[in-house]
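> Build me a model from this:
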Amino acid sequence: MSETPLILLTLIALKAGAKIMDIYKAGFSVDTKSDASPVTEADGAAEAIILAELAKLAPEIPVVAEEAVSKGEVPETDKVFYLVDPLDGTREFISRNGEFTVNIALIEEGAPVAGVVYAPALGEIFWGAQGKGAFRATVQAGVIGTQQAIRVRQAPTAVTAIGSRSHGSEETSAWLRQYVVNDFVAAGSSLKFCRVAEGTADLYPRHGRTMEWDTAAGDAVLRAAGGLVTTLDGQPLTYGKRARADATDFANPYFIAYGDTGLKKIS
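Below you'll find the model as predicted:
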């Protein structure tokens, strides 16, 4: 894995999160991007901070960032690059339920090897890296508290599934029927990966559109915690998908995030 210090990525996420919260508290307008998704000034302001900080930290590593891509600003990527979603869960931000996150991930050879997910309104931060484990902590007044190692749990007979608060689908409900589901929890943004990583949920199936910056950081945390994210045919979800005839650059296929990898099924 690249030697980019993970603690520095958490500090960048904290800085972006502070800006987001300033805008969250002050009030904001909502615009619509070309793909009909909502965007606020917080998305752009947070991304500007992250891009500036990453340029200082590792200027040699390209950064693929959601808002820049929406403007046609897409760098060339090779084996190593960053994926950034400055404000994942914009709908949650607009509805003010607190379930939005700052996401920064490092990709190597198509895999998310390090990631940070920060939920500034909830005061929670998660991070993890390949071979180094995954962690969570509370954040108060912009300062990270005592870190706690997290690990996926062994799945019980009746599992807890988690899914999108804003993008549910009947396909997801149908897929879950192959399990005994004790509870289904709705949550926003990349927090869903983190709930599986910390062992409060077992499965996160997603039968809907996502982009790589939506998933990379949470995926990195989950993999570092012992979990797995696969496509519906059981292959690991990969990153840096470009120049495909049948899909937009950086678009993900449907996927399943597993805590206990013994739950893995091909559908």
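
> hey, let's count contacts and neighbours off CA atoms from now on
Will do.

> quick one: the strands in the stretch 1-150 of the chain?
Taking DSSP state E, counting those that start in this stretch as the criterion, the stretch 1-150 of the chain carries its strands at 30-32, 38-40, 63-65, 80-88, 101-108, 111-119, 124-129, 133-140, 143-144, 148-150.

> what comes into contact with the last one?
Where contact means C-alpha atoms under 8 Å, 6 or more residues apart in numbering, the residues beyond strand 148-150 that reach it are 133-137, 197-199, 225.

> top of the residues you listed by neighbour count?
Sorting the contacts of strand 148-150 by how many neighbours each has (other C-alpha atoms under 10 Å) puts Ala197 first, at 36 neighbours.

> Provide a list of residues in contact with that one.
When contacts are taken as C-alpha under 8 Å, 6+ apart, Ala197 is in contact with 134, 150-152, 221-223, 225-227, 259.

> before we move on, the earlier item: could you dump the strands of the stretch 1-150 of the chain into TSV with distance to Thr4 added?
Below are the strands of the stretch 1-150 of the chain laid out as TSV (distance: least, C-alpha to C-alpha, whole Å):
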stretch	distance to Thr4
strand 30-32	34
strand 38-40	30
strand 63-65	14
strand 80-88	11
strand 101-108	9
strand 111-119	9
strand 124-129	11
strand 133-140	15
strand 143-144	19
strand 148-150	20
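
> One more, please, to line up against the first structure:
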Amino acid sequence: MPDTLDMKQVIAIALDAGKAVMEIYEKDFDVEYKDDKSPLTEADKRAHEIISEGLQKISPLPILSEEGKDIPYEERKNWERYWCVDPIDGTKEFIKKNGEFTVNIALIENGEPIAGVVFAPALGELYWAKKGEGAFKGRVRGSEFRAPKEEDVQALPLEESRTTGEGLRIVASKSHLNEETKNFIDSLQNTEPGTRNPELVSRGSSLKLVMVAEGSADIYPRLAPTMEWDTAAADAIVREAGKMTYRYDTEHGTRSTEPDTRHPTPDTQNLEPLQYNKENLLNPWFVVR
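Okay, the predicted model is just below:
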């Protein structure tokens, strides 16, 4: 199925969901709160419906979605391939109306994200990738949310990442800049050879991962909780752009509670890629570079 997957179909589903989301975004809407206190809007629900229905028409694979039913690991562990969906990543950004939220669709195979679409409808930015076929960024113009024209598509990365030197660009969360992340950033100047005056860039949702994929940021440390659906689609784009999302826990198999200050900008040869469809869907800490 991956060989025959037409990314244009997946992109079309993301665009349809984005259009429906923007119709709600541009009016007053109610906000509910789930059991974990995270916000939920009408837009999350509508996007989930559109994506789920669309994906089932492409391929009747299982769907793991933030807004879907809780699927026991005993059932999930037998999945060789499935869709991993976050109808809106950055619901807090959606509620604030700052535009930095995304529609996310990923295809996972044997624990690896092999295709992904990330669409930021308020910004008109569309990213997609399929394993072996490259990663791309497209500009979606107008309110009809049609697929980008050829002249509006660029292959990723758009620029080379900096590894050391003046102004290493670090992207971090607007809503979750915790003490551990601040310590990580501070330690760069002391332990990364040749790094001076790192520049901090803040952005919401999965846009942080794709900034590294496109080369507008050099490193994204996430030393705070995320779920698999928060990262899967953007992670596929990161990997196909020649970068990687590395797990950054102090011991393999456990999520660290303290930053590993021994390797603040990690030797990637000693780190493992993030894995998906784990028994616990909570991601470990990770670093994208």
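
> Ala119 of structure 1: which of the contacts of Ala197 of structure 1 is nearest?
When the contacts of Ala197 of structure 1 are compared for distance to Ala119 of structure 1 (C-alpha to C-alpha), Val221 wins out at 13.9 Å.

> separation between that closest one and Arg136 of structure 1?
Distance of Val221 of structure 1 to Arg136 of structure 1, given as C-alpha to C-alpha, to the nearest Å: 10 Å.

> what touches both of those two?
126-127.

> which strands and helices sit next to the longest helix seen in structure 1?
In structure 1, with assignment by DSSP state H, the single longest helix is helix 6-26. When contacts are defined as 3 or more C-alpha pairs under 8 Å, 6 or more residues apart in numbering; DSSP states H and E, helix 6-26 of structure 1 packs onto helix 41-57, strand 101-108, strand 111-119, strand 124-129.

> what would the ones you listed look like in CSV with distance to Thr77 of structure 1?
Listed next are the helices and strands packed on helix 6-26 of structure 1 as CSV, based on distance: least, C-alpha to C-alpha, whole Å:
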stretch, distance to Thr77 of structure 1
helix 41-57, 15
strand 101-108, 10
strand 111-119, 13
strand 124-129, 21
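
> can you tell me how far the alignment partner in structure 1 of Ile105 of structure 2 sits from Ile50 of structure 1?
Using TM-score structural alignment as the criterion, Ile105 of structure 2 maps onto Ile104 of structure 1. Separation of Ile104 of structure 1 from Ile50 of structure 1 (C-alpha to C-alpha) stands at 8 Å.

> now swap in Asn252 of structure 1 and tell me
23 Å.

> Comparing those two, which shows the higher neighbour count?
When Asn252 of structure 1 and Ile50 are compared for neighbours, Ile50 comes out ahead with 28 against 22, by other C-alpha under 10 Å.

> residue contacts, the aligned partner of Tyr276 of structure 2 in structure 1?
Using TM-score structural alignment, the equivalent of Tyr276 of structure 2 in structure 1 is Tyr239. Neighbouring residues of Tyr239 of structure 1 by C-alpha under 8 Å, 6+ apart: 107, 110-112, 212, 216, 250.

> Tyr239 of structure 1 belongs to a strand?
No: judged by DSSP: H, G, I helix; E, B strand; the rest coil, Tyr239 of structure 1 forms no part of a strand; its state is coil.
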